[in-house]
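1. quick one: sequence and predicted model below, then my questions.
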Amino acid sequence: MNNLEVVQQLYQWFSQKQFDQIRTILSSDIEWIQNEGFPGGSIHYGIEEVLSGVLTNFKKDWKQWNAVVKEWFDSGHAIICLGYYEGIHKKTGKLMKADFAHVYWLKDLKIYKFQQFTDTLMIQRATEQ
């Protein structure tokens, strides 16, 4: 397995909600940076904080949530993903679509840092009554 395959596996496991599997590819001291204004947006440290503060949180407010990657870029120690989020907010019923860029840094096939870049305005609009 290489770094690109690790990140691709992450998206597959996330879509299948296989959080125990996700734990196996995250570094114990991972730094996960979500845009301010994004659900769970802030900096999260460690596997448990990433899982509880970010990855499992979407089911609370979103009827549906997907991250669709359209392009993958492998720079060796970092993987860049371009794509979009799509979802339906539970309270408003509004459909949302927002472009993103995700950057993952890896060492020894473990993700030790993630940084998100996305249009949080599109997500905010879906949550407004």
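-> On my side now, so go ahead.

2. going forward, measure contacts and count neighbours with C-alpha atoms only.
-> Noted.

3. let me see the contact set for residue 75.
-> By Cα atoms under 8 Å, 6 or more residues apart in numbering, the contact set of residue 75 is empty.

4. at 10 Å instead, please
-> For residue 75, the contacting residues are 3, 4, 105, by Cα atoms under 10 Å, 6 or more residues apart in numbering.

5. also this one, for the comparison:
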Amino acid sequence: MSTVDVIRAHYAASDSGDLAGMLAPLGPKTTWTEAAGFPYAGTYTGPDEVRAHVFEAIGRDWDGYTFTLADLLDAGDTVVGVGTYTGTHRRTGRSFTARVAHLWRFDGGELTSFEQIVDSAPVVAAAREQS
């Protein structure tokens, strides 16, 4: 399977709510970086950390949190997914839309890293309690 096919399968799993399928490309040493300023910012290693610190946290905090893929760019050992996040915060009831890019890097056919680049301001604003 090509690198772009691996990531296409990840996004298809995301669309169907298949967490195991989403995590399938990650190996025990794969790093996953959520952007600074994003509510789940940090770098996590392996599928268990990503599940706990990203996907379970999103599921706990948001209703209808989705990523809508607009473009999938094949650059060989790097694949770029560009799209939009949307969701409604469970506690505040506020919704957001934010543009995002995902950088997926491979070495020898194995996924080595994921990096999120996102406009985190709308996400943070939706989660913030109003004063």
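-> Right, received. Where do you want to start? Every value quoted in this text rests on a predicted model; they were computed, and no experiment measured them.

6. just give the TM-score of the two.
-> Overlay of the two chains. TM-score (TM-score structural alignment, normalised by the length of the first structure): 0.91; 129 aligned residues with a Cα RMSD of 1.5 Å.

7. which one of the contacts of residue 75 of the first structure sits closest to residue 46 of the first structure?
-> residue 105 (14.6 Å; Cα to Cα).

8. which residues touch the closest one?
-> Residue 105 of the first structure touches 3, 7, 30-31, 75-80, 111-115, counting by Cα under 10 Å, 6+ apart.

9. got a winner among those residues for most neighbours?
-> Sorting the contacts of residue 105 of the first structure by how many neighbours each has (other Cα atoms under 10 Å) puts residue 111 first, at 26 neighbours.

10. gap between the host helix or strand of that one and the chain center?
-> For residue 111 of the first structure, the host element (DSSP states H and E) is strand 110-118. When C-alpha coordinates are averaged (Cα atoms, centre = their mean, to the nearest Å), strand 110-118 of the first structure and its chain have centres 8 Å apart.

11. that strand against the second structure, how far on average?
-> For strand 110-118 of the first structure, the mean deviation from the second structure after alignment is 1.1 Å (mean Cα distance after the TM-score superposition for the first structure).

12. which strands and helices sit next to that strand?
-> helix 3-15, strand 26-33, strand 43-45, strand 78-89, strand 95-107 (3 or more Cα pairs under 10 Å, 6 or more residues apart in numbering; DSSP states H and E).

13. ok, now with 8 Å
-> strand 26-33, strand 95-107 (3 or more Cα pairs under 8 Å, 6 or more residues apart in numbering; DSSP states H and E).

14. just give the nearest non-adjacent residue to the residue in the first structure sticking out farthest from the centre, would you?
-> Most distant residue from the mean C-alpha position of the first structure: residue 129, 25.0 Å away (Cα atoms, centre = their mean). Counting by Cα to Cα, 6 or more residues apart in numbering, residue 129 of the first structure lies nearest to residue 92, which is 5.9 Å off, once chain neighbours are set aside.

15. was I right to think the residue farthest from the centre of the first structure contacts residue 90?
-> No - at 11.1 Å, residue 129 of the first structure and residue 90 do not qualify as touching, with contact defined as Cα atoms under 8 Å.

16. quick one, what contacts residue 115 of the second structure?
-> Neighbour list for residue 115 of the second structure: 32, 33, 34, 35, 102, 103, 104 [criterion: Cα under 8 Å, 6+ apart].

17. brilliant, that's me finished.
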